[in-house]
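**Q** Okay, sequence plus prediction incoming.
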Amino acid sequence: MRIALDLSPVSRPFPLGVQRVVRSALGALEARGDVDIVPILPPEGISLALWRQTKLVREASRGRADVLHSWTSAFPLRAPMPVVQTVHEAPWRHGAGENAGAVHRLWARLGRSRAALVITPSATVAHDLGSHLKLRVVPWGVGPEFSGPATIGREELATALPGLPGRPFVLCLGGTRPKKRLDLLLAATEAARTPVVCTGLATSEATALGGRHPHLILTGVVPERLVPALLRAAGCAAVLSTSEGFGLPTLEALAAGTPVVVARDSVQAETAAGFGFEVDAQSPEDVAAGIAAALESSADDPRRGKGMAHARTFTWERTADALVSHWRSLV
């Protein structure tokens, strides 16, 4: 079986979490011996919208692909082989403005009628999309770099990321994106002056927040190889987003043995499966209480061990197994 993969998310500006999902799943798929992967990247200078409807299909046909898989909600509307769509999240269903425009909504609707299958990473997103017959839930994974032995020590981490606090801090991965609710996290940690370390692309909004909240440390984009060490160094992680598709940092924190504070009734709470510290994300006071409880939890707290065991069941090999099974159903 030959599978053409639209790898545009790794060559064009996309959220770092989506890029990590695509690269990690691709690695697991290429390690298999039962499926041939036809990776297709868009050339520079061409509109992605035009490329998907023309050259992507031609490349997939030239590669004799049995199935064409898009890692985004946008996909070719006409192709000689079954096309699989990926919908990472439906932010408009949760009042989030980021990536919630009319184009994304249109593609999510088109998947129901024009795609052969629609992949989502969580039951929450499947419910958001209406749980139609073409939906398949395929959870993302977490790599052994998070659950295995540490390869980067605290000194090396401090050298690579100068300015890290010497006392327990709250880590907000990718927190400069509006949906991550950095303002809420800062309000919740203001009274105790608990340091907040925030990674992600520099934005004027985050810089302004840093000016008003001295306990905020902005690191910029952190290389992927440092993320496991940064999670292990944190007193806890916080994932308070209004909308997520899976909540990858939640799973990565659990795998690393780091307590994680998550918004109640959210997809990240689904991913944590009861092993995170759930809070009312509308209440800075409740978030503050959850952070305090997470920071005070001991290393032998049963929640940590059970959370690590839970996270270890989410491997990229398991993701690849599920994808291959769904692709086979179309051939």
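**A** Thanks, I have it. Keep in mind it's a predicted model, so treat the numbers as computed, not measured. Numbers count the residues shown, from 1 in each chain.
**Q** C-alpha only now, for contacts and for neighbours.
**A** OK.
**Q** and the nearest residue to residue 234 once chain neighbours are set aside, how many residues sit next to it?
**A** Leaving out its chain neighbours, the residue that sits closest to residue 234 by CA to CA, 6 or more residues apart in numbering is residue 169, at 5.5 Å. By the criterion of other CA atoms under 10 Å, residue 169 has 23 neighbours.
**Q** wait, isn't residue 169 in contact with residue 235?
**A** Yes - counting by CA atoms under 8 Å, residue 169 does reach residue 235; the two are 5.1 Å apart.
**Q** Show me which helix runs longest in the protein.
**A** helix 16-30 (DSSP state H).
**Q** any idea which helix or strand comes after it?
**A** As assigned by DSSP states H and E, the chain's next helix or strand after helix 16-30 is strand 36-40.
**Q** so that next one versus helix 16-30, what angle?
**A** Using axes from the mean of the first three to the mean of the last three CA atoms, to 10 degrees, the inter-axis angle of strand 36-40 relative to helix 16-30 is 150 degrees.
**Q** what about versus this one:
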Amino acid sequence: MRIGMDARFLVEERTGVETYFHELLVRLIRLGGAEEYLLFRGGGLLPRLPEGRWRCVEADGRAWAWGLTGKLAGERLDLFYSPVTAFPLTGGVKIVSTVHDLSWHYVPSSYSALERFRQRRWTALAATHAHALVVVSDSTGRDLSGLFPSTSPKVSTISPGVDEGFFRTVGPREEQRVRDRYGLPGRYLLALAAFHPRKNLPQLVEAFDRFRSSSPERIQLLLAGRGGKDSARLLARIARSPFSRDILLAGYVPREDLPALYSGADLFALVSRYEGFGIPALEAMACGTPVMVSDLPVFREVCADAAVRVDPENPEAMSEAIAASLQDTPERSRRLEEGIRRAQAYRWEASAGRLRELFRRTAGGPS
């Protein structure tokens, strides 16, 4: 079976969507089988992939969804997979598309009118034209079916996973290397998120200020992630903080630094207003790190009671949760153990197997 893929997301610096696609593709290739993967992409450096039945097909990145028609016809594909809701609109090939979240609908203030229009348009096209839809959580599946009821019969949940490297013990030399790199001499809280309005980082800074005001100990806050449309507002909020010298900006963190960065943190925080899944929370739990998340349906599904859940609009509640999470109590120990168990249930290998089965069912089903 010849499967085309939108491989624009194969990049060295990976966050949510890029991580999801890269990790699944690596496992699909390792699974072997009769499938051949044709990776449609533009220029740029290709991350290392395992040897196997795959090859790249050069494609124009402009007008992507419209420009692949001739390429698809020439490759005689059985299926085309897009890790997002944008996909070729013509070409006579069956489509599988992934919906990661519907934040454009549930937190519309985080997006411009044009962004909301584009996201709704592509999601509606996926709901109508894709032969199968993948969602990353049951919560996202319910959100999608609520907006587009006709999608329910063709939705499958295939969640992200946690790489084996996050479950290992980080040695003291590696931990010190990462501490030195990011300027972390002592205790610290960690947030890993793009600087986007829905990630709610200014509220986390407010919670940190309140916590530090009542704490005798110097603890830093490390904000790791790419800059984004909320950068100016976040930087202005940090500048107003009386503890601004202890709020550090790490920028993009390479994957190889993440296990040590998670493991060294006293608390990992992901207090978004909306998420489709939240891979970093699961990675932090795999590293045995206490986790604080927003009280959202997706985190009740993914983290269960292994994480402390808070109202993302209540910085005082966040501050109290930070203070409680730093105390060495039986409840904290229970959450850490449960977090590792929860993370072990999400593995990329299992998700890749489910995705391959979906490809096979879809390719063999009616047009």
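**A** Yep, that arrived. Since the model is a prediction, treat every value here as computed from it, not as a measurement.
**Q** before we move on, the earlier item: ok, average deviation of the longest helix of the first structure from the second structure?
**A** Helix 16-30 of the first structure, aligned to the second structure and superposed, deviates on average by 1.2 Å (mean CA distance after the TM-score superposition for the first structure).
**Q** Now that helix: buried residues?
**A** Buried positions in helix 16-30 of the first structure, judged by neighbour count with 16 or more other CA atoms under 10 Å: 16, 18-19, 21-22, 24-26, 28-29.
**Q** Would you check how far apart residue 310 of the first structure and residue 147 of the first structure are?
**A** According to CA to CA, to the nearest Å, residue 310 of the first structure stands 11 Å off from residue 147 of the first structure.
**Q** Find residues that contact each of those two.
**A** residue 255 (CA atoms under 8 Å, 6 or more residues apart in numbering).
**Q** quick one: contacts for the equivalent of residue 205 of the second structure over in the first structure?
**A** With the correspondence set by TM-score structural alignment, residue 205 of the second structure lines up against residue 186 in the first structure. By CA under 8 Å, 6+ apart, the contact set of residue 186 of the first structure is 196, 213, 216.
**Q** Go through the residues you listed and flag which are in strands.
**A** 196, 216 (DSSP state E).
**Q** Nearest to residue 260 of the first structure among the contacts of residue 186 of the first structure?
**A** Lowest distance from residue 260 of the first structure to those (CA to CA) belongs to residue 196, with 13.6 Å.
**Q** The aligned partner of the closest one in the second structure - how many residues pack around it?
**A** Under the alignment (TM-score structural alignment), residue 196 of the first structure pairs with residue 221 of the second structure. Using other CA under 10 Å, residue 221 of the second structure has 25 neighbouring residues.
**Q** cool, residue 210 of the first structure as well?
**A** 15.
**Q** Please identify the helix or strand for it.
**A** Applying DSSP H and E, one finds residue 210 of the first structure within helix 204-212.
**Q** how far apart are that helix and its match in the second structure?
**A** Mean deviation for helix 204-212 of the first structure: 2.5 Å (mean CA distance after the TM-score superposition for the first structure).
**Q** can you pull the contacts of the alignment partner in the second structure of residue 52 of the first structure?
**A** Aligned counterpart of residue 52 of the first structure in the second structure: residue 65 (TM-score structural alignment). Going by CA under 8 Å, 6+ apart, residue 65 of the second structure touches 86-89.
**Q** Swap in 10 Å and give it another go.
**A** 6, 86-90 (CA atoms under 10 Å, 6 or more residues apart in numbering).
**Q** Tell me the span between the first and last residue of stretch 196-212 of the first structure.
**A** 13 Å.
**Q** Against residue 127 of the second structure, how distant is the nearest residue to residue 126 of the second structure once chain neighbours are set aside?
**A** Spatial nearest neighbour of residue 126 of the second structure, chain neighbours left out: residue 85 (5.8 Å); criterion: CA to CA, 6+ apart. Using CA to CA, one obtains 9 Å as the distance from residue 85 of the second structure to residue 127 of the second structure.
**Q** Give the intersection of the neighbour lists for these two.
**A** In contact with both residue 85 of the second structure and residue 127: 97, 99, 121, 133, using CA under 10 Å, 6+ apart.
**Q** Identify the farthest-apart pair in these.
**A** Longest span within these, CA to CA: 121 and 133, 15.6 Å.
**Q** Could you check which of those two is surrounded by more residues?
**A** residue 133 (27 against 14).
**Q** What's the more buried one aligned with over in the first structure?
**A** Aligned partner of residue 133 of the second structure by TM-score structural alignment: residue 118.
**Q** rewinding a little: so which strand or helix has the match of residue 205 of the second structure?
**A** helix 182-189.
**Q** cool, residue 99 of the first structure as well?
**A** Here residue 99 of the first structure is assigned to no helix or strand, by DSSP H and E.
**Q** The first structure: strands as residue ranges?
**A** So, for the first structure - with DSSP E - the strands run 2-6, 36-40, 67-70, 83-86, 117-120, 135-137, 170-172, 196-199, 216-220, 236-239, 260-263, 277-279.
**Q** could I get those strands as JSON lines with distance to residue 180 of the first structure?
**A** Shown next, in JSON lines, are the strands of the first structure (distance: least, CA to CA, whole Å):
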{"stretch": "strand 2-6", "distance to residue 180 of the first structure": "27"}
{"stretch": "strand 36-40", "distance to residue 180 of the first structure": "31"}
{"stretch": "strand 67-70", "distance to residue 180 of the first structure": "26"}
{"stretch": "strand 83-86", "distance to residue 180 of the first structure": "22"}
{"stretch": "strand 117-120", "distance to residue 180 of the first structure": "20"}
{"stretch": "strand 135-137", "distance to residue 180 of the first structure": "23"}
{"stretch": "strand 170-172", "distance to residue 180 of the first structure": "8"}
{"stretch": "strand 196-199", "distance to residue 180 of the first structure": "10"}
{"stretch": "strand 216-220", "distance to residue 180 of the first structure": "14"}
{"stretch": "strand 236-239", "distance to residue 180 of the first structure": "7"}
{"stretch": "strand 260-263", "distance to residue 180 of the first structure": "11"}
{"stretch": "strand 277-279", "distance to residue 180 of the first structure": "15"}
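**Q** Check the contact lists of residue 169 and residue 235 of the first structure and give me the overlap.
**A** 195, 291, 295.
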